[in-house]
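>>> what follows is a predicted protein model with its sequence.
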Amino acid sequence: MPHFDLPLAELRAYKPALTALDDFDAFWEKTLAEARQHDLDARFSPVDVPLTAVDVFDVTYAGFGGHPVRGWLVLPAGTTEPLPAVVEYIGYGNGRGLPHTHLRWAAAGFAHFVMDTRGQGGDGAAGHTPDPVGSGPASPGFLTRGIQDPHDHYYRRVHTDAVRAVEAARSHPLVDAGRVAVVGASQGGGIAIAVAALVPDLRAAAPDVPFLCHFGRAATLTDRHPYREIALYLKSHIGQDERVFRTLSYFDAMNFAARATAPVLFSAALEDLTCPPSTVFAAHNHWAGTERSMEVYTFNDHEGGGPYQQAVQLRWLPGHLRG
């Protein structure tokens, strides 16, 4: 696929108007306050795995609505003192999978908390967290579930779960609550951006080729899923455009980025049809914090830099977590 989006020089300057409405902050303050009325009830059960270099815990905690959310906590074996932590969010369609697929951050000496994404995990790594909330008509997938009202939208629940995941990680005695970063690729990157805005005292964030950014442009620029779900929904719900994009504005990572101040490391791929580079740069360029950087992969699609970007993160993140 040749380059299809703006030239790189224009991407670096691309800063479209934000879409957040006046009640954006109040919406999220109320949402999180309601979630915190439920006891976090974070439970960490040791898991017997054939791995000698790490200790693994099966995690359950209360997310949106008090619903149980699953996760993994992976620690370097024999950890006795609190460690800085990396909280990771997963890509679209996937769940937390199996513990042995989450070794990189523990191998680097960090506590690693992996959040299972509610209702996902049937299209890749297995998930173990149901989404007990129903929704109205939607396109196949998750992006248009509850699309008629932000209070009903699927990502209201997911982003709340994600904030509570940080709180659950911080509750463990072997996690240094003052040194926590969030990471994720694609959907996980979009969630990480939201959490960086909603949890103001994080040490760092590292979203790779993030999804959930600049919905208005994404829905008209690419015909690849998941953004295509928006167009398919509107194709059969004529005249609902304004209402749909109003709902999505409450979950747009571009709007969250304008409220996030932690140091951040983004990545974008210039042939990425799943998360077009202009949508990623829109979030990056609106980031409220002064320390922000972008790794650009010129001839890559949605795999982005893959292991190369992971190597960049492994060099970048320790400086923010170990200081």
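Received the coordinates, thanks. Numbers count the residues shown, from 1 in each chain.
>>> from here on, contacts and neighbour counts on C-alpha atoms
Fine.
>>> contacts made by the top helix by length along the chain with the rest, please.
Assignment by DSSP state H gives helix 154-171 as the longest helix of the chain. With C-alpha atoms under 8 Å, 6 or more residues apart in numbering as the test, helix 154-171 has contacts from 31-32, 35, 40, 42, 61-64, 69, 73, 85, 87, 89, 113, 115, 117-118, 142-146, 150, 175-177, 180, 191, 194-195, 198-199, 251.
>>> show me what counts as buried in that helix.
Using 16 or more other C-alpha atoms under 10 Å as the test for burial, helix 154-171 gives 154-171.
>>> what helix or strand is V182 located in?
For V182, the enclosing helix or strand under DSSP states H and E is strand 175-185.
>>> got another one to weigh against that:
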Amino acid sequence: MALFDLSRDELEAYRSVSTEPEDFDAFWSETLREAREHDLDARFEAVDTGLTTVQVYDVTFAGFGGHPVKGWLTLPARADRPLPLVVEFVGYGGGRGLPHEHLLWASTGRAHFIMDTRGQGSAWGGGGGTADPVGGAPSYPGFMTRGIDAPGNYYYRRVFTDAVRAVEAARSHPLTDASRTVAVGSSQGGGITIAVGGLVPDLAAVAPDVPFLCDFPRAATLTDRHPYREIGLFLKTHRGRTEDALRTLSYFDGVHFAARGSAPALFSTALEDQTCPPSTVFAAFNAWPHEDKAIEVYEFNDHEGGGPYHEAAKLRWLRSYT
């Protein structure tokens, strides 16, 4: 599809109309306090993958509600001192996959931790292995409306909490340097990265690519592509619940997490992206307060964004921070 969103000048000035809840900070402070009542219990089990240049650990840690969450920690094979740490979050429907799918960051001499996304991991890639044991009210198939009846029940409350705990778990390994921790991810992983950037105050940098979960009021009405379309299809059946649904979503809107970002940031967007429209990405980017921020814009790309070209851009960019 050709350009469908705002012009470049309009994007650079765009601000979301998403209303931040008055108790946003209190909600997340209490959520994380409750999660930390459970012992992190991060366990690292070395696995034989047949790979010779890296050492891989099968990781389990306690996320939201103390529920077990999986991940992979990958280190250069001969690591003998704490290394810069890249914590990665994955796209919608995917899981942590298999270790050999994630070799880029360890190949740079960094430690790499990738978090499984609870309840997902059955749509693409090598799969996932983390259940979501929490039930909820009726929802449209997918994850976007699970628990949308109330902020405390919403699916991404659990995911974002898992993500903060994932950073804590990865930092607990003796061969990772907590002071040089970077969060990265694409699409849903980019949205999770923004949330972590707003909830973890001491990251060295963040790099959300074509991020999802931003500017819900605009996204839900601008694109008819899934996953955002799940919201509209839910409200098509549950007439009259738009205001309540948007109120719940406001606690999870990347725009509000972005406003709390305290690390250097490299965003990316694609101007033909109908999955995560560029205006929703610019809404988060423009809200990010740190003066050291940049956004790579891929003019003729859809949701693949910059693909391998943007991976190369991130590799160059991160040299300044880890």
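Cool, the structure landed. For clarity, every value in this text was computed on a predicted model and none was experimentally measured.
>>> now the TM-score, please.
Superposed pair, TM-score by TM-score structural alignment, normalised by the length of structure 2: 0.99. Supporting alignment: 321 aligned residues with a C-alpha RMSD of 0.6 Å.
>>> check the offset of the longest helix of structure 1 from the chain's centre.
Distance of helix 154-171 of structure 1 from its chain centroid, counting by C-alpha atoms, centre = their mean, to the nearest Å, is 10 Å.
>>> that one vs structure 2 - mean distance after superposition?
Its aligned residues in structure 2 lie a mean 0.2 Å from helix 154-171 of structure 1 after superposition (mean C-alpha distance after the TM-score superposition for structure 1).
>>> where along the stretch 151-300 of structure 1 do the helices fall?
Per DSSP state H, counting those that start in this stretch, the stretch 151-300 of structure 1 carries helices over the ranges 154-171, 187-198, 215-221, 228-236, 241-249, 253-257, 277-286.
>>> those helices: which one's closest to A138 of structure 1?
Comparison of these against A138 of structure 1 by C-alpha to C-alpha identifies helix 228-236 as nearest, at 6.6 Å.
>>> list the buried ones in that closest one?
Residues of helix 228-236 of structure 1 classed as buried by neighbour count (16+ other C-alpha under 10 Å): 228-234.
>>> packing partners for it?
Helix 228-236 of structure 1 is packed against helix 215-221, with contacts defined by 3 or more C-alpha pairs under 8 Å, 6 or more residues apart in numbering; DSSP states H and E.
>>> structure 2: matching residues for the helix it packs on?
Helix 215-221 of structure 1 lines up with residues 216-222 of structure 2 when matched by TM-score structural alignment.
>>> post-alignment, the matching stretch versus structure 1, mean distance?
Compared with structure 1 after fitting, stretch 216-222 of structure 2 has a mean deviation of 0.4 Å; criterion: mean C-alpha distance after the TM-score superposition for structure 1.
>>> would you mark the buried spots in that stretch?
For stretch 216-222 of structure 2, using 16+ other C-alpha under 10 Å, the buried residues are 216-220, 222.
>>> and those as CSV, adding distance to Y14 of structure 2?
Below are those laid out as CSV (distance: C-alpha to C-alpha, whole Å):
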residue, distance to Y14 of structure 2
F216, 14
P217, 14
R218, 11
A219, 14
A220, 17
L222, 15
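>>> nearest to A2 of structure 2, of those residues?
Nearest to A2 of structure 2 among the buried residues of stretch 216-222 of structure 2, counting by C-alpha to C-alpha, is L222 at 14.7 Å.
>>> now for that closest one: which residues touch it?
By C-alpha under 8 Å, 6+ apart, the residues touching L222 of structure 2 are P277.
>>> try P141 of structure 2
With contact taken as C-alpha under 8 Å, 6+ apart, P141 of structure 2 is in contact with E230.
>>> cool, G66 of structure 1 as well?
Shown in contact with G66 of structure 1 (C-alpha under 8 Å, 6+ apart): 35, 38-40.
>>> over to P217 of structure 2?
17-18, 246.
>>> picking up where we left off before, how about the helices of the stretch 151-300 of structure 1, which one is nearest Q313 of structure 1?
Among these, the nearest to Q313 of structure 1 by C-alpha to C-alpha is helix 187-198 (13.2 Å).
>>> and the closest one, what does it pack onto?
Helices and strands touching helix 187-198 of structure 1, by 3+ C-alpha pairs under 8 Å, 6+ apart, are strand 83-89, helix 154-171, strand 175-185, strand 204-208, helix 253-257.
>>> now that helix on structure 2. Mean distance?
Here helix 187-198 of structure 1, set against structure 2 after superposition, deviates by a mean of 0.3 Å using mean C-alpha distance after the TM-score superposition for structure 1.
>>> just want the angle from that helix to strand 83-89.
Counting by axes from the mean of the first three to the mean of the last three C-alpha atoms, to 10 degrees, helix 187-198 of structure 1 lies at 120 degrees to strand 83-89.
>>> what comes into contact with helix 187-198 of structure 1?
Outside helix 187-198 of structure 1, the residues within contact range by C-alpha under 8 Å, 6+ apart are 28, 88-92, 159, 162-163, 182-184, 202, 204-213, 251, 253, 256-262.
>>> how about 6 Å then?
89-92, 163, 182-183, 207-208, 210-212, 253, 256, 259-260 (C-alpha atoms under 6 Å, 6 or more residues apart in numbering).
>>> A294 of structure 2 - nearest residue in space that isn't next to it in sequence?
Distances taken as C-alpha to C-alpha, 6 or more residues apart in numbering place L266 nearest to A294 of structure 2, at 5.0 Å, with adjacent residues excluded.
>>> any chance of a markdown table for the helices of the stretch 151-300 of structure 1, columns distance to Q313 of structure 1?
As requested, these are exported to a markdown table (distance: least, C-alpha to C-alpha, whole Å):
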| stretch | distance to Q313 of structure 1 |
| --- | --- |
| helix 154-171 | 19 |
| helix 187-198 | 13 |
| helix 215-221 | 26 |
| helix 228-236 | 30 |
| helix 241-249 | 29 |
| helix 253-257 | 19 |
| helix 277-286 | 16 |
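>>> to E271 of structure 1, which of those helices lies closest?
Among these, helix 277-286 comes nearest to E271 of structure 1, with 7.8 Å by C-alpha to C-alpha.
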